[in-house]
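Undergrad: Please work out how this folds:
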Amino acid sequence: MFMGEMKMKKAMLIANPDSGKERSTEYQQKALEAVKRNGYETSIRLTEKQSDATKYAREACSKEMDLLIVMGGDGTVNEAINGLAEQKHRPILSIIPLGTVNNLARALSIPLQTDAAIELLEKDTFTKEIDIAKTHERYFMSSISIGPIAEAFYGVPSEQKSKLGALAYVLEGAKKLRDDEGFNVEIDANGKVIKKHAFLILVALTNSVGGYIHFNPKAEVDDGKMHIFIFEELSAFNIFSMVGSTLSGNLQNDDHITYLTANRITIRTDQILTANVDGEEGPHTPVKLKLLPSHLEVIVPKP
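TA: Just a heads-up that it's a prediction; the model follows:
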């Protein structure tokens, strides 16, 4: 390199071509053109199968890319985060949401309108460091849930999610609730052990769960905490009460819920249950969770 020569910044775009439907290619080109105008050398990777986004994100780390743009839904974003987590070099992350729920984008106030999200790449970049969490050898950005109801959620067909959005998860959960008798659980939260009979365990990192951004107003993407909700009673009557508590942003104080926070959690159950990790099938219980504070730097709108 000659004296005074500037090293060109490098950006990679990971895109799920199935997201965005007929405008997918158009959005990809707009994003690439936006970063090129800011002086980036660009490359693009299109996902074709499960874990492709993880593979490409690790490639971006190994090539010491400056910026990684992820275009797709929560599944694609989660895969990319699994590729970035705990790598020696981690590029700044940009999220262009094209999914059904877009939990992390909502929590970060990233515009859900695609052109507006792309415009963030052209403006003076403002970033925020966010927490993620690890369970066994997987990482998650939004939430992990445990219980027969949670297991029903990752069985929601893609067509149903596209048509009904977050309501699809509510309908599947309601079907499961009719036959659910609950389970016994022991939770170790930073050394404090709690034993309960529960119907659902939810551990959230942000205020957005299932696309509802006021689920837990106390949660911040960078607060260094995992927020634990133990749903001890679920019936038709109690659900109405919980919906009211959720709408008022007061779910943690609901009489049928135990709420606590921690940065290290172990969850044991009296029956083998499969965790739902950011909407996808995860590990079986017992499950260990560890917070990785301020682990990723993400482009967000200016406050």
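Undergrad: only C-alpha atoms for contact and neighbour calcs from this point on.
TA: Will do.
Undergrad: now the end-to-end length of stretch 108-118.
TA: Start-to-end span of stretch 108-118 (Cα to Cα, to the nearest Å) is 15 Å.
Undergrad: what about the helices in the stretch 1-150 of the chain?
TA: Under the criterion DSSP state H, counting those that start in this stretch, helices of the stretch 1-150 of the chain are mapped to 24-37, 52-62, 74-84, 103-107, 114-119, 148-153.
Undergrad: Is it possible to get a markdown table of those helices that adds distance to residue 296?
TA: Formatted as a markdown table, the helices of the stretch 1-150 of the chain follow (distance: least, Cα to Cα, whole Å):
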| stretch | distance to residue 296 |
| --- | --- |
| helix 24-37 | 20 |
| helix 52-62 | 12 |
| helix 74-84 | 8 |
| helix 103-107 | 12 |
| helix 114-119 | 18 |
| helix 148-153 | 27 |
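Undergrad: To compare with the earlier structure, here is another sequence to fold:
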Amino acid sequence: MTDSQKRYLLIVNGKSSGDPMLREAVLAERKAGKEITVRATWEGGDAAEFAEKAVDDGMTHVIAAGGDGTVNEVVNGLMRVAHDRRPALGIVPMGSANDFATSVGLPLEPGPALSAALSFEGAPIDVVRMTAGQGSEADVSYYINMTTGGFGAEITSTTPKMLKRMLGGGAYSLMGALKAWRHQSYRGTLHWQEHEQSESLLLLALGNGRQSGGGQVLAPRARLDDGRLDVLLVKDFSSVWELPTLIGELQNFPAEGRYVRYFTATKLTVTTRADDAPWPLTLDGEARHHERFSVEVVPLALSVLLPEGCTLLSANDHP
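TA: Just a heads-up that it's a prediction; the model follows:
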């Protein structure tokens, strides 16, 4: 596709629509000959709807300008489009955490980020499909970075927005330290491949990407295009004296440690008993609670505008 054939839809989180640097960047790119249409969100669901309709409006690329939640909503809209018609995704990070953008090496300022999105080539990456519930009432959604469950999700979903803006990613670490003294574990049975494991877990992380919660690396060996989900299980502890062992294992991510287990799978299901609390989950910044959920990799489902040499792509692995 030549540059003259490319048409970009920039979907901006309504809270960022007045950002002067973003406005200047759009005007500059338009003057340089780029065809950019801008849509700003007003309420939940707008970003997904704009993304879904983009191809019918003749758009070849969709750029999400906002935080991880905005990117997630745009991804879900794009996944409603047939694969052979699906526009490529670009990202202008404007949130407090920007975990996906940071991990893949995107610029974090609006001007350079927009310029990069307009110049990068698309790379096919996996998308993860989450199905919550069963049967006709099942809820299906998608994500490209990470789902955290239990303690990690509590931190992300309860960190006040004002604190996020003031401290950026450090807000999540602060909330984590405060909550560690009165943490709650979550019970469930996990099924993957031929395995079944019932556990009381402090944290569950299901990574297509590597980090969540404002820079917390929870899936260090994840690749966006390997057809695998990186799974991190952190078991509950009963005494503060056990924390050094747990923390040490989190620095090494063993395949099967005393408190930490790290492995890959193509699909994983979590079920709870009637008397168990629903799991608090965060999908790329979006909070929810589910009693039963399943995650499954959809291989190479979406083209994303990424920098050349991105370390989360298998083609750039170095021996």
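Undergrad: Can you pull the TM-score for these?
TA: TM-score for the superposed pair, counting by TM-score structural alignment, normalised by the length of structure 1: 0.85. Supporting figures: 292 aligned residues with a Cα RMSD of 2.6 Å.
Undergrad: circling back to that earlier point, quick check: which of the helices of the stretch 1-150 of structure 1 is nearest to residue 291 of structure 1?
TA: Nearest to residue 291 of structure 1, of all these, is helix 74-84, at 13.9 Å by Cα to Cα.
Undergrad: Distance-wise, check residue 267 of structure 1 relative to residue 182 of structure 1.
TA: On the measure of Cα to Cα, residue 267 of structure 1 and residue 182 of structure 1 end up 15 Å apart.
Undergrad: cool, and residue 189 of structure 1?
TA: Relative to residue 182 of structure 1, and taking Cα to Cα, residue 189 of structure 1 is found at 21 Å.
Undergrad: What count of nearby residues applies to the aligned residue in structure 1 for residue 46 of structure 2?
TA: Aligning on TM-score structural alignment places residue 46 of structure 2 opposite residue 52 in structure 1. By other Cα atoms under 10 Å, 19 other residues sit near residue 52 of structure 1.
Undergrad: How about the contacts made by residue 52 of structure 1?
TA: By Cα atoms under 8 Å, 6 or more residues apart in numbering, residue 52 of structure 1 lies in contact with residue 79.
Undergrad: likewise the one 5 residues further on?
TA: Taking Cα under 8 Å, 6+ apart as the contact definition, residue 57 of structure 1 lies against 14, 68, 80-81, 83-84.
Undergrad: Now do the contacts for residue 308 of structure 2.
TA: Going by Cα under 8 Å, 6+ apart, residue 308 of structure 2 touches residue 120.
Undergrad: Map it onto structure 1.
TA: Using TM-score structural alignment, residue 308 of structure 2 sits opposite residue 302 in structure 1.
Undergrad: residues contacting residue 199 of structure 1?
TA: 147-149, 180-183, 230-234.
Undergrad: Of the residues you listed, select the buried ones using a ChimeraX command.
TA: Buried members of the contacts of residue 199 of structure 1, defined by 16 or more other Cα atoms under 10 Å, are picked up in ChimeraX with:
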select :147,148,149,182,183,230,231,232,233,234
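Undergrad: could I get the contacts of residue 199 of structure 1 as a markdown table with distance to residue 141 of structure 1 and secondary structure?
TA: Conversion of the contacts of residue 199 of structure 1 to a markdown table gives the following (distance: Cα to Cα, whole Å; DSSP: H, G, I helix; E, B strand; the rest coil):
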| residue | distance to residue 141 of structure 1 | secondary structure |
| --- | --- | --- |
| 147 | 19 | coil |
| 148 | 22 | helix |
| 149 | 20 | helix |
| 180 | 28 | coil |
| 181 | 29 | coil |
| 182 | 26 | coil |
| 183 | 26 | strand |
| 230 | 19 | strand |
| 231 | 21 | strand |
| 232 | 25 | coil |
| 233 | 27 | coil |
| 234 | 26 | coil |
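Undergrad: mind listing the strands for the stretch 51-200 of structure 1?
TA: 67-72, 92-97, 127-135, 138-140, 143-146, 183-189, 192-198, 200-204 (DSSP state E, counting those that start in this stretch).
Undergrad: for the stretch 201-303 of structure 1, same thing?
TA: 226-231, 257-262, 264-269, 274-277, 280-284, 287-299.
Undergrad: right, so of those, which gets closest to residue 98 of structure 1?
TA: Here strand 287-299 is closest among the strands of the stretch 201-303 of structure 1 (Cα to Cα), at 16.2 Å.
Undergrad: Buried residues, the closest one. List them.
TA: 287-293, 295-299.
Undergrad: From those residues, pick the one nearest residue 58 of structure 1.
TA: residue 296 (13.8 Å).
Undergrad: list the contacts for that closest one?
TA: 85, 90, 92-93, 129-132.
Undergrad: List just the nearest of the residues you listed to residue 277 of structure 1.
TA: Nearest to residue 277 of structure 1, judged by Cα to Cα, of the contacts of residue 296 of structure 1 is residue 132 at 12.1 Å.
Undergrad: Okay, the alignment partner in structure 2 of the closest one and residue 209 of structure 2: tell me how far apart.
TA: With TM-score structural alignment as the criterion, the equivalent of residue 132 of structure 1 in structure 2 is residue 127. Relative to residue 209 of structure 2, residue 127 of structure 2 is positioned 10 Å away (Cα to Cα).
Undergrad: what do you get for residue 74 of structure 2?
TA: Residue 74 of structure 2 is 17 Å from residue 209 of structure 2, by Cα to Cα.
Undergrad: do the same with residue 197 of structure 2
TA: 24 Å.
Undergrad: For the two, indicate the residue with more neighbours.
TA: Neighbour comparison, residue 197 of structure 2 and residue 209: the larger count goes to residue 209, with 28 against 10 (by other Cα under 10 Å).
Undergrad: on that earlier part again, how about the strands of the stretch 201-303 of structure 1 in a markdown table, adding distance to residue 246 of structure 1?
TA: Below are the strands of the stretch 201-303 of structure 1 laid out as a markdown table (distance: least, Cα to Cα, whole Å):
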| stretch | distance to residue 246 of structure 1 |
| --- | --- |
| strand 226-231 | 12 |
| strand 257-262 | 12 |
| strand 264-269 | 24 |
| strand 274-277 | 21 |
| strand 280-284 | 23 |
| strand 287-299 | 25 |
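Undergrad: Out of these, flag the one nearest residue 120 of structure 1.
TA: Of the strands of the stretch 201-303 of structure 1, the one closest to residue 120 of structure 1 (Cα to Cα) turns out to be strand 287-299, at 7.5 Å.
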